[in-house]
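> missing the sequence, but the structure's below:
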């Protein structure tokens, strides 16, 4: 079998099973694990999968540039944003992550809802200017332009001063093995730190993020209390989240 044919079959298996293991592929194709690892490296270099220890996972489609992502899954993001708003109570302190789903969230906020937003996204902060009852606290740092959020070690001291009710967290991947992931190391660290300062972490995930993974881990699935989605989950994921007592809306 040609290498190109084998790699196509690997992608088909990955699409069907959501993960592949090097050892199992080696046995299936009767070739060495070194050859399989080379195939996986080449597919990863093309952006077609995410390599992990022992194999590979489906790569997240949510790592495209910000302007591209703004036009992806807009109806789903609006549905998820509307669900998120129902969780906000008057007087709450709410950490709002950056990202395109968060942008949809603030567009749908009722004008008469009084609460406090803490954000490290300049876009989110500016989007709340016309909401007179919403107090806005902006956490500064170095601007990460891909996601239009601030990052960096200097933010951690500010984050430690926050005791929030909710954290609406954006991710690029939700996977039963890899957990919650994103495409940038420092952004993953900031998300983790923000989650630790909220009573509840609510993850907003449009369909392209489910059963996929990016390079940097934010944390295990059990760091979230609630997962907001549009559509349904497969049986394995539903059972896992239920066992962790994670609410799925």
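Sure, I can see it. Treat the numbers as computed from the prediction; the structure is a model and nothing was measured. Residues are numbered from 1 along each chain as shown.
> from here on, contacts and neighbour counts on C-alpha atoms
Will do.
> I figured residue 207 hits residue 229, correct?
Yes. With contact defined as C-alpha atoms under 8 Å, residue 207 reaches residue 229; the gap is 7.0 Å.
> of these two, who's got more company?
residue 229 (22 against 19; other C-alpha atoms under 10 Å).
> so how far is residue 122 from residue 144?
11 Å (C-alpha to C-alpha, to the nearest Å).
> I should have written residue 86 there, sorry.
24 Å.
> Looking at the two, which one has more neighbours?
residue 122 (16 against 9).
> Return the residues in contact with the more buried one.
When contacts are counted by C-alpha atoms under 8 Å, 6 or more residues apart in numbering, residue 122 touches 138, 148-149.
> ok, and the most crowded of the residues you listed?
Result: residue 149 is most packed of the contacts of residue 122 (other C-alpha under 10 Å), 23 neighbours.
> was I right about it contacting residue 98?
Yes. Here residue 149 reaches residue 98: they are 5.8 Å apart, a contact under C-alpha under 8 Å.
> dropping in the other structure now:
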């Protein structure tokens, strides 16, 4: 089998099974594991998958630019955001991560809702500037332009002085074994810092993030309490998430 054909078969198996293992691919194609690792390395360089220890996972399309991500799975994001907004109660301190799904979340907050929102996203803060009863605390730091959020030591310092009721975490990938991932090292640090200061952490999981992975690990699924997913999400995948102790809320 020629290399391009083998690579295509690898991608087909990855799409079908949600992960591939180098050892199994070596046996399937009767080639060395070094050859398989080279295939995976080249596919990763082309953005077709994310290499992990022992194999590969689907790469997340959620690491594209903010403008490009805004166009991804828009209907599902809106439905998930509406359901996520229902988890917020009056009087709470709510941490909201940057991202396209959380941008939809703030549009769903009722006008009469009286809460305090803490965010490191200037766009999230600006999105609530006309909301009559929401107090907004904007965490400062160095602006990471790709995601339009602040990062760095100043942001970590600001987050460390807050006790929140709930944190809506943005991720680019969620996988039962690989856990929660994102596309930037500093963003991963900020997300862990937010989660550590919240009584409950929720992830709004749009379809392109499911079973996908990016280069930087935020943490295992033990870091979060709840995920909100589209009603059409695969039941087997959801069971694998629930087995990790995470509650699942289906958006209708």
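Arrived safely, thanks for sending. Remember, it's a predicted structure, so these values are computed and weren't measured experimentally.
> if we can go back for a sec, tell me, what's touching residue 149 and residue 98 of the first structure both at once?
Residues touching both residue 149 of the first structure and residue 98 (C-alpha under 8 Å, 6+ apart): 120-121.
> among the contacts of residue 122 of the first structure, which are in strands?
Among those, the members falling in strands (DSSP state E) are 138, 149.
> Format the contacts of residue 122 of the first structure as TSV; extra columns: distance to residue 6 of the first structure.
Formatted as TSV, the contacts of residue 122 of the first structure follow (distance: C-alpha to C-alpha, whole Å):
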residue	distance to residue 6 of the first structure
138	50
148	39
149	40
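> how about the closest residue to residue 73 of the first structure other than its chain neighbours, what does it touch?
Excluding its sequence neighbours, the residue lying closest to residue 73 of the first structure (C-alpha to C-alpha, 6 or more residues apart in numbering) is residue 206, at 7.0 Å. By C-alpha under 8 Å, 6+ apart, residue 206 of the first structure lies in contact with 73, 76-77, 80, 229-230.
> nearest residue to the residue nearest the centre of the first structure other than its sequence neighbours?
Compute the mean C-alpha point of the first structure, and by C-alpha atoms, centre = their mean the closest residue is residue 171, 1.1 Å away. Of all residues not flanking residue 171 of the first structure in the chain, residue 182 sits nearest, at 5.6 Å (C-alpha to C-alpha, 6+ apart).
> Repeat that for residue 209 of the second structure.
residue 173 is the one closest to residue 209 of the second structure (C-alpha to C-alpha, 6+ apart), at 4.4 Å.
> Give me the contact list for stretch 213-225 of the first structure.
Under C-alpha under 8 Å, 6+ apart, the answer for stretch 213-225 of the first structure is 50, 57-60, 63, 172-176, 178-185, 188-189, 191-192, 195, 200-203, 241, 244-247.
> Which residue ranges of the first structure form helices?
3-17, 22-29, 33-45, 66-69, 74-85, 100-107, 122-127, 155-159, 185-195, 235-243 (DSSP state H).
> any idea how far residue 92 of the second structure is from residue 114 of the second structure?
Distance of residue 114 of the second structure to residue 92 of the second structure, computed by C-alpha to C-alpha: 8 Å.
> For these two, indicate the residue with more neighbours.
residue 114 (18 against 15).
> Just the buried residues out of the contacts of residue 206 of the first structure, in PyMOL syntax.
In PyMOL, this line selects whichever of the contacts of residue 206 of the first structure come out buried by 16 or more other C-alpha atoms under 10 Å:
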select buried, resi 76+77+80+229+230
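> Next, format the contacts of residue 206 of the first structure as a markdown table and append distance to residue 43 of the first structure.
Output for the contacts of residue 206 of the first structure, formatted as a markdown table (distance: C-alpha to C-alpha, whole Å):
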| residue | distance to residue 43 of the first structure |
| --- | --- |
| 73 | 25 |
| 76 | 29 |
| 77 | 29 |
| 80 | 32 |
| 229 | 29 |
| 230 | 29 |
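> Quickly check the contacts of residue 206 of the first structure for the two that are furthest apart.
73 and 229 (11.6 Å; C-alpha to C-alpha).
> what touches both of those two?
With C-alpha under 8 Å, 6+ apart, residue 73 of the first structure and residue 229 have common neighbours 206-207.
> contacting residues around the residue nearest to the centre of the first structure?
Counted by C-alpha under 8 Å, 6+ apart, residue 171 of the first structure has contacts 180-182, 203-205, 209.
> Let's see which of the residues you listed end up in strands.
Reading strands off those with DSSP E, I get 180-182, 203-204.
> out of the residues you listed, who has the most neighbours?
Counting neighbours by other C-alpha under 10 Å, residue 180 comes out on top of these with 30 neighbours.
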